[in-house]
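Participant: Kindly generate the corresponding structure for this input.
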Amino acid sequence: MSTQREMKEKNPWHRPVTIIITVIGVIAIVALVTVAVLQNWPLSQKYKYGIVLDAGSSHTALYIYEWPAEKDNNTGRVEQTHSCTVKGPGISSYASAPQKAGESLTECMQEAVHRVPKKRHHETPLYLGATAGMRLLNVQNSSASNKVFQAVDEALREFPFAFQGARILSGQEEGAFGWVTVNYLDDRLRQGLETNGALDLGGASTQISFVSSNYDGSESPSNSVNFRLYGNDYNLYTHSFLCYGKDQALRMTLAQQTRSGPTSILDPCFHDGYSETKEYSKLYDSPCVSDRKPQEAPSTYIHTGKGNFHQCQEIVKSVFNFTHCQYSQCSFNGIFQPHLQGPFGAFSAYYFVMNFLKLTNTSIPLEQVKEKLAHYCATPWTQIQKQYPNVKHKYLAEYCFSGTYILTLLTEGYNFTSESYPNIKFIKEIKGSDAGWTLGYMLNLTNMIPAEAPDSPPLPHAGYISIVTVIAVLLFVLFILSMRPFWPQCSKEPQII
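Facilitator: Presented below is the predicted three-dimensional model:
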């Protein structure tokens, strides 16, 4: 017994103080590991939401966006989670029955109510932006335009979102916000990369926006927009051509062919065999062509097709004015445009038309694209109908014109050449979000893109964990070393054998 007691007294690990220090050290290490694990444990993500209604000339579309709630300080990536196309025409079509404009939005808005979590409803901003269709109606009948907006306003306030009002976007805003959307989704703004130009084609207007190194805004200030985004300055050239969306451009080409008031026209922009009786009053009821209506015109005319791409292109060219330019260089109608620069994203009707025609691959030489379109236009109408039985009659009949108009607008209007045409990419969406002005509009109004680059932590997460681990190991080693006085001592006495 006395021998065991002596061994315990000589062994420092049997001392109470040593035991306490050891236990505390072990607890400290376990606590450090536990904190590190809990710190990096995946948390359930919380999101905020925004809703934008795009009230275009031909239809209205609703988009729902979301972003991480804990990154609301200008660093959270905004993504589209849902879209809904409103049934019926654009709200500008309800000028004679404005109440129906508000009612038409109900179904898509009810979808939004179910898509956005209920606890987020009251803080979710809701915007409605109207574009060229309402711009034209406002020019034609401002009283009717106001009544449509009043009906839309009343309808949207019935829903549990933070409605921010409905208004008409200027053409410059539409072009600039489209440019923001395209470059935001492609991460070019955050990373300070060369930006993409934006080409937008709607039913009533078309926009071109791009950054040019040789344009400082001095030659045509009305086409200049300055942005400071993520710490970088952008001097953007942008212009919107009202009446040069594909639907209004078609009206202008038909007005060009009916200016003498004929009872029938043979239109090269429509397929051979196509024939339909149309009313003069409906053709000329737009401000884009109302002043051109022939005085002695009959009530109707027979619209027949001929299917000739090259003749169609000549008619399309007639709606552009290339004779006047007071600047160093112009696109058309006397509008200044600097030299094209960089890649371009072409969206909205650009994509839908060229995708239908299977011409979105711009690696195909431009001349070959024209040949393919010429072949399509020359296809008889009966064959086209059999080939595409599920496509709506109106759209199917107009694809030859729309494709010809797009190529003419790009090459003759905006000055794309065989060399620069491959720089165009026809896009519907980028990383799951639709290309268009709506996202850029919401980002601007919610200040989701900072003027300066967001602050970042001094160390990346992995570096932080590494440093914590090294410090923990160092503390553990120091703790062991501090226990040195209590380590067992080797006996120096000679052993008795």
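Participant: C-alpha from now on. contacts and neighbour counts both.
Facilitator: Fine.
Participant: Show me the helices in the stretch 151-300 of the chain, by range?
Facilitator: Ranges of helices in the stretch 151-300 of the chain, per DSSP state H, counting those that start in this stretch, are 171-185, 246-257, 280-283.
Participant: Quick one: these as a markdown table, columns for mean neighbour count too.
Facilitator: Conversion of the helices of the stretch 151-300 of the chain to a markdown table gives the following (neighbours: other Cα atoms under 10 Å):
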| stretch | mean neighbour count |
| --- | --- |
| helix 171-185 | 25 |
| helix 246-257 | 21 |
| helix 280-283 | 16 |
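Participant: Now the second one, please; I'll put the structures next to each other:
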Amino acid sequence: MKRQNNFPLHFLVLLFLCRYSIASSHVRRLLLSHESEHYAVIFDAGSTGSRVHVFRFDTKLDLLPIGNHIEYFLAINPGLSSYANNPKAGALSLKPLLDKAESVVPKDLQPQTPLKLGATAGLRLLKADAAVKILQAVRDLFKNETTLNYKAEWVSVLDGTQEGSYFWVALNYLLGNLGKKYERTVATIDLGGGSVQMTYAISKESATKAPKEPNGEPYVLNKSLLGTNYDIYVHSYLNYGQLAARTEIFKASGNLSSSPCILGGYNGYYTYNGVAYKASSPKHGSSLRKCRTLAKKALKIKAPCKHKKCTFGGIWNGRGGQGFKNLYASSFFYDYAAMVGIIDPKKPSGRAKPIQYLHAAKLACNTKVKDIKSVFPNIDERNIPFICMDLVYEYTLLVDGFGLHPKQEITVVHEVKYKNYIVGAAWPLGCAIDVVSSSS
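Facilitator: Have a look, this model is predicted:
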């Protein structure tokens, strides 16, 4: 005999409809909430202008296009440092960028979309508390004018360590290396104008034995990226970027009225950070050998090393290893390689050897300033007097500073092909990946 069901038929129908309604409503909410994607809004507050980058990722953190581009980008001039006497006006200059960025991010995703601002050289150079007041004005703007996910500590002046680590993250992401073992990642040397950053992943053993930097900061950062933990060695050498290093080389020559690094026939000055340096060539022109001596002196190659191995200036080198085996050099390394014909300037990257910079330096140092365009027709007018110095410095930095073999092949990179796009490996992308990866 079958057991009788005690539930009335109409109750069962209502229960089914209720469950169906709840399930379909849940599906509908999932579809409408864009839970399959993440956004990040990153402000780059540079010395010449402010830029906003909006990035869009899927759940696997693959970069997705926004419209016809791989990111949304908008820039304005001047930069925040121009508002030293009016911080509120500086903050308000970002409002059009903020409004545009918000219009790109779906409304229901805005509360969980990170909003970060990193200021670079421009604010670093401001006197007294001008930078502090500008940053506070920006924090007030973000707090009152946006529904994006904002934290006060996410508005700051980037230090070299942050720039270096974000660049490493961005480049390895674009190359498809993140999420893999640290041995599969590449090392980066980013030669900017004011500083140079070396960054690469090291073994857990090396990380545990890492000393502290001279200022007490750690040499090693630990980051979890795409489900993989990385110990990342990073050091920023302030005053050893391409433009700042010129002043260090001038200082290394003492009170000489001329410099063997300046092209023959040039008599003038080099101004950096408001200080003018005499930049005149000796009577017999520039000398590669003497310029090399000055470059090594400027780098403090012979500084005491308290560790088993150092780069220059007594700085710990991270112990090398598999993460340093494949090296990518960027910024001025790429610019000069393209300018003097080491690589094809029409391509976003190319292979080079340090010794090729030395060969180019020999040509430059043996050429008079009036003839340099016939040797290197693509050289920028501003760099003409310093081309011997710059190429000597880049070779010396790679070989004597960072310990590369003169014939070691490296990649000099400006941009990377990602899917069907050419993408610049800039710090805002690395910052976006870092913050989205840590929050997802």
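Participant: before we move on, back to that, please produce CSV containing the helices of the stretch 151-300 of structure 1, extended by distance to Leu340 of structure 1.
Facilitator: As requested, the helices of the stretch 151-300 of structure 1 are exported to CSV (distance: least, Cα to Cα, whole Å):
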stretch, distance to Leu340 of structure 1
helix 171-185, 15
helix 246-257, 22
helix 280-283, 35
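Participant: Of the ones you listed, which is nearest Gly307 of structure 1?
Facilitator: Across those, the minimum distance to Gly307 of structure 1, taken as Cα to Cα, is reached by helix 246-257, at 14.8 Å.
Participant: packing partners for that closest one?
Facilitator: If contacts are counted by 3 or more Cα pairs under 8 Å, 6 or more residues apart in numbering; DSSP states H and E, helix 246-257 of structure 1 sits against helix 280-283, helix 309-317, helix 393-408.
Participant: In structure 2, point out the residues matching the second one.
Facilitator: Structural correspondence for helix 309-317 of structure 1: residues 288-296 of structure 2, per TM-score structural alignment.
Participant: what's in contact with that stretch?
Facilitator: Contacts of stretch 288-296 of structure 2 with the rest of the structure, by Cα atoms under 8 Å, 6 or more residues apart in numbering, involve 249, 252-253, 260-261, 361-362, 365, 388-389, 392-393, 396, 400.
Participant: next one: stretch 142-158 of structure 1
Facilitator: By Cα under 8 Å, 6+ apart, the residues outside stretch 142-158 of structure 1 that reach it are 91-92, 94-96, 98-103, 105-106, 134, 137-138, 163, 165-167.
Participant: Which among these count as buried?
Facilitator: The neighbour-count test (16 or more other Cα atoms under 10 Å) marks 91-92, 94-95, 98-102, 105-106, 134, 137-138, 163, 166-167 as buried among the contacts of stretch 142-158 of structure 1.
Participant: Inside strands: which ones of those residues?
Facilitator: Secondary structure of these is defined by DSSP state E; positions in strands are Phe163, Ala166, Arg167.
Participant: Mean deviation, the one helix or strand Cys431 of structure 2 maps to versus structure 1?
Facilitator: For Cys431 of structure 2, the element it lies in under DSSP states H and E is helix 427-439. Between helix 427-439 of structure 2 and the aligned residues of structure 1, the post-superposition mean distance stands at 2.7 Å (mean Cα distance after the TM-score superposition for structure 1).
Participant: Report the buried residues of that helix.
Facilitator: Neighbour counts over helix 427-439 of structure 2 (16+ other Cα under 10 Å) mark Trp427, Pro428, Leu429, Gly430, Cys431, Ala432, Ile433, Asp434, Val435, Val436, Ser437 as buried.
Participant: May I see the buried residues of the helix ranked longest in structure 2?
Facilitator: Ranked by residue count, the top helix of structure 2 under DSSP state H comes out as helix 9-32. For helix 9-32 of structure 2, the neighbour count (16+ other Cα under 10 Å) marks no residue as buried.
Participant: Touching it from outside, list them.
Facilitator: Counting by Cα under 8 Å, 6+ apart, no residue outside helix 9-32 of structure 2 touches it.
Participant: With stretch 181-193 of structure 2 instead?
Facilitator: For stretch 181-193 of structure 2, the surrounding residues in contact (Cα under 8 Å, 6+ apart) are 164, 167-168, 172, 177-178, 196-203, 228, 230, 241-244, 322-333.
Participant: now do 6 Å
Facilitator: Defining contact as Cα atoms under 6 Å, 6 or more residues apart in numbering, one finds that stretch 181-193 of structure 2 is touched by 177, 196-201, 241-243, 322-324, 326-332.
Participant: What are the buried residues along it?
Facilitator: By neighbour count on 16+ other Cα under 10 Å, the buried set for stretch 181-193 of structure 2 is Tyr182, Glu183, Arg184, Thr185, Val186, Ala187, Thr188, Ile189, Asp190, Leu191, Gly192, Gly193.
Participant: quick one on the thing from earlier: now tabulate the ones in strands among the buried ones among the contacts of stretch 142-158 of structure 1 in a markdown table and tack on distance to Leu359 of structure 1.
Facilitator: Shown next, in a markdown table, are these (distance: Cα to Cα, whole Å):
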| residue | distance to Leu359 of structure 1 |
| --- | --- |
| Phe163 | 40 |
| Ala166 | 36 |
| Arg167 | 35 |
